[in-house]
Each structure stands twice: as structure tokens, then as C-alpha cells.
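# Sequence and computational prediction follow.
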Amino acid sequence: MRRYEDSYKQKGLRKQLVDSIRQKGITDENVLAAINNIPRHYFLDTAFDGIAYEDRAFPIGEGQTISQPYTVAYQSQLLEVKPFEKVLEIGTGSAYQACVLAELKVNVYTIERQKKLFDLVKQFPFKSRYPTIRFFYGDGYEGLPTFAPFDKVLVTAAAPQIPEKLLKQLKIGGRMVIPVGAQDIQRMLRITKVGEDEYEQETFDNFSFVPMLSGKKS
């Protein structure tokens, strides 16, 4: 069983990681501070402890990955969250991105479709540090209409197209950040809801995410 310790060495490696993603173009100091404050090695199997602060994705089981820190920072920066906003995250995975958002002082509603990953996260001691995260087992394509509308929506898996139901759950003035594309490479989009059925879309860099799938998996 993992012992949740954060050594001086790990803190030093984390600072180097933050410096590297700053050099890659991340400018939001709040996002960089959040990455620096969260021990990424807690979210991985102990076998990855020696490489947990390399800027790359790693497997977490069930065909899923913990995203590359640069990607987490990039999406978080595009989302432009403000304290106390309500943010819907599609794809909890390891909960690393959810914790980064919570570190930015927002209220996170996060959905995971893989029951095994959902159960693992529910038992994850570190999440108690962030009481503003609420975890749900469900279909990301459906969102959480009971808790809508949301200030922001963040999708951490590749959608073949923009899910209409998630757009409907945004507040007017709200934003969604989502990688869209059915192939191995997706384009990062930021969509702003400017009216009840009116949206503005911005296009950013290419990324590679695991696919966003519908339904729940037990």
C-alpha cells in the first residue's frame, strides 16, 4: 500500500516540471502554482514514482491515462476559471485534473464512466484535501442536468463531435474546453455560450486523448 509522503526530492522534481511547462508556453501563474502544489506521484502506482514528474501521460488502468501535465495545465489555462465557479469535468480518471481545478478554488463536479476507476478514486485518501470535488459514476455525454447550469465544462477525452447535451448545461457566458476529432489527433476547442442557442468557437493546438465513450462500464 502506498505511503503518502512528499519528499524534498519529489518537491524539487515538481518544481522542475513546472519550470518546463512554463517554458512550453503556460503563463497562468495560478495554474502553475496548482501543478506545483499537487504531488502527482500520489495519483500513480508506486512503480512510476521515479518518473512521475516527467511531462508525459502514464497508464492508470482500464485503458485510461493520467494526462501529461502540460495538457492539464493547457486545458486549465484555457478554461479561465474563477474562484467558486461551478465546473463540470467529463472523465475523472485518476482525479489529478479535478484536484488541479479544486486547487484553483472552484467547485468541481466530475463524472467517470469506468466503475473500477470511480471506485478507486472514491477510496483515494488525498481527495479529502479537496471537499469541493463531487464524484459521479455516469455517462459523460449526458452530463449532470440535475446540477446544471455550470460556469465551465472541461472534457478530458476526445469527442468525435461537440456533445449538444453538455452545451445545454452551460450558463450563458459559460465556456467549454474540449478536444474534438475522431482520429488519433484532436483539435482543442474553446466554446463560449453567448445566447440560449448561440455559441462562439475558438480553435487551438492539436493533442492526442483517449476517446470519449458513451454509457457506463461496470
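Perfect, I can see it now.

# hey, let's count contacts and neighbours off CA atoms from now on
Will do.

# How about the contacts made by residue 189?
176, 177, 178, 179, 180, 201, 202, 203, 204 (CA atoms under 8 Å, 6 or more residues apart in numbering).

# now do residue 141
Counted by CA under 8 Å, 6+ apart, residue 141 has contacts 163, 165, 166, 213, 214, 215.

# next one: residue 22
residue 32.

# what about 10 Å?
Contact analysis of residue 22 by CA atoms under 10 Å, 6 or more residues apart in numbering lists 16, 28, 29, 32, 70, 73.

# which of those residues tops the neighbour count?
residue 73 (27 neighbours; other CA atoms under 10 Å).

# Report the contact partners of the closest residue to that residue other than its chain neighbours.
Of all residues beyond its chain neighbours, the one nearest residue 73 is residue 31 (6.2 Å), with distances taken as CA to CA, 6 or more residues apart in numbering. By CA under 10 Å, 6+ apart, the contact list for residue 31 reads 18, 37, 72-77, 80-81, 100-101, 103-104.

# Okay, one more to line up with it:
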Amino acid sequence: MPVKQVARSRPEVRGLGMTSQRARDRLIERLQGEGIRDRRVLDTLRQLPRHLFIDEALASRAYEDTALPIGRGQTISQPYVVARMTEVLIEHALPARVLEIGTGSGYQCAVLATLVEQVYTVERIDELLRNARRRFRKLGLDNIRSRHDDGRLGWPEEAPFDAIMVTAAGTDLENTLLDQLAPGGVLVAPVGPPGRQELLRVRSTDQGWQREILAAVSFVPLLGGVV
């Protein structure tokens, strides 16, 4: 399946100077140097305007390989982390239906939406979700369904999912989410307390859950409830 093209006719989407295509190309070169190999992921990050997912005052830093604040105590993840999580999610097969827990700025969701048929995303902070929805519309990403809810509950009415990505760290894997994974599906999530978090990939197999530790990471905590 080819990468879905985002709407790029508007000048603010194309970018200028520190948000231009040249800046994006430099980021891709850095990600390749750090070990990202999946061409589909690299092409997606090359075309997606990350500067639209952060505050205008931080736009000049959009294509640095660093996490940036988005308000409400949340961050937009480091591009390397976004690329790596996406790469390991689609490594064995390109999923058709993906559930994302933690919409945040919407950037990771937009990356997924350019690669798969349908993304379902859940965010507990209403303000962040409303901002993300505006960005999705601006980019013409019409294969995203979003929900304001407690992400730890998943989206049971739409389960099962071929893949699930969690973008905040719980102290352990949520059984509620694992139960919404289709046979043969894969879940990628950071797990652990601050300072001791690990990125895990869990696959549903005929022999049960296959669990891999991929890397040490640092994410905001996975919280319950809605605000």
C-alpha cells in the first residue's frame, strides 16, 4: 500500500526556512544515521509537516530530533521515537486497522494514517483532541476516527484491532487493551515508572503472548479519566 499523500497546497503546510522541505530532509538523514531503515516510515516523516503539530513559537525547532511541549503537561515525541515505534509496529505486516492510545498533538496518529487504512485514536484531554482534529482536517487525513475518553479502556466497540500503539507509559501493560488485539496482532507500548521505562512489543501468537523489550525510553505517564 503506497504512502497516503497529505494535502500540501497551502504555504503553511509546505513550510519555509526552518520548516522547509530542506529541514525535513536533514531530519530524515539523521534518522537514517540513527538506524531507521523502513522506507515507508522515512517517506512519511519526510512529507509530514511536523511544524503544524506544535505551537507556532516552537516551529523553528520542529525538525530537530527532540521532544517538544504541546501544553497540558504533554509533549510531541522525538521524531526518532515516532519513527522507531512505527517501524516496529509495521515490521512483520502492515496492519489495516490501528488503535492509538494518546492522541496528543496528533503527529503520531497522522504518521499512522498515512500508512494504514484506518486509525482509531483516543485522547483523555479534550483541548488536545480538538486541536488534533483541526490538524487532521487541514491535512486531508480522512481515515482517522477520534474519541475523547479514558485511553486505558481502548475502543471496545471497534475491536479487534490489527495493531495497537500506546503513546504514554503505564506501570504495566493494560489487559483491557491486549483483549482488543486481533489474533496475530501487535501492540507497541512504553511500560514502567519514570526513569525505568522500556519500549515493549507484544505479539498475539498461537502459543500466547510474545513479549520483546526494544529500548529504554522516557514518556509521560498513562493516566486515567478525562479532562
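Alright, I've got the coordinates. As the structure is a computational prediction, the values presented were derived from the model and not from experiment.

# of the contacts of residue 31 of structure 1, buried ones?
Among these, those classed as buried by 16 or more other CA atoms under 10 Å are 18, 72, 73, 74, 75, 76, 77, 81, 100, 101, 103, 104.

# Check those residues and tell me the two furthest apart.
18 and 81 (19.3 Å; CA to CA).

# Please enumerate the helices of structure 1.
Remark: helices assigned in structure 1 by DSSP state H are 8-23, 29-37, 69-79, 96-103, 115-122, 164-168.

# how far does stretch 142-161 of structure 1 stretch from start to finish?
Using CA to CA, to the nearest Å, the end-to-end distance of stretch 142-161 of structure 1 comes to 14 Å.

# just stretch 150-157 of structure 2 next, same as before
14 Å.

# Tell me the residues of structure 1 aligned with it.
The aligned range for stretch 150-157 of structure 2 in structure 1 is 139-146, by TM-score structural alignment.

# The counterpart of residue 70 of structure 1 in structure 2: what's it in contact with?
When structure 2 is aligned by TM-score structural alignment, residue 70 of structure 1 is paired with residue 80. Each residue near residue 80 of structure 2 by CA under 10 Å, 6+ apart is listed here: 27-28, 30-32, 34-36, 45, 64-67, 86.

# Also residue 214 of structure 2?
Residue 214 of structure 2 neighbours (CA under 10 Å, 6+ apart): 84, 85, 88, 188, 190, 198, 199, 200, 201.

# For residue 143 of structure 1, find the nearest of the helices of structure 1.
Closest among the helices of structure 1, using CA to CA: helix 164-168, at 5.9 Å.

# re the thing from before, closest one to residue 219 of structure 2 out of the contacts of residue 214 of structure 2, please.
residue 190 (7.1 Å).

# Once you drop chain neighbours, what's closest to the corresponding residue of structure 1 for the closest one?
Aligned by TM-score structural alignment, residue 190 of structure 2 pairs with residue 179 of structure 1. Spatial nearest neighbour of residue 179 of structure 1, excluding adjacent residues (CA to CA, 6+ apart): residue 188 at 4.3 Å.

# Surely the one you found touches residue 207?
Yes. Shown here, residue 188 of structure 1 and residue 207 form a contact pair, counting by CA atoms under 10 Å, at 6.9 Å.

# list the residues that contact both of the two?
158, 179, 180, 181.

# on that earlier part again, what is the most widely separated pair among the contacts of residue 22 of structure 1?
Of all pairs drawn from those, the greatest distance, 16.5 Å, lies between 16 and 28 (CA to CA).

# ok, now how distant is the aligned partner of residue 64 of structure 2 in structure 1 from residue 179 of structure 1?
Taking TM-score structural alignment, residue 64 of structure 2 has residue 54 as its aligned residue in structure 1. Distance of residue 54 of structure 1 to residue 179 of structure 1, given as CA to CA: 22 Å.

# Alignment lookup: residue 24 of structure 2 to structure 1.
By TM-score structural alignment, residue 24 of structure 2 lines up with residue 14.
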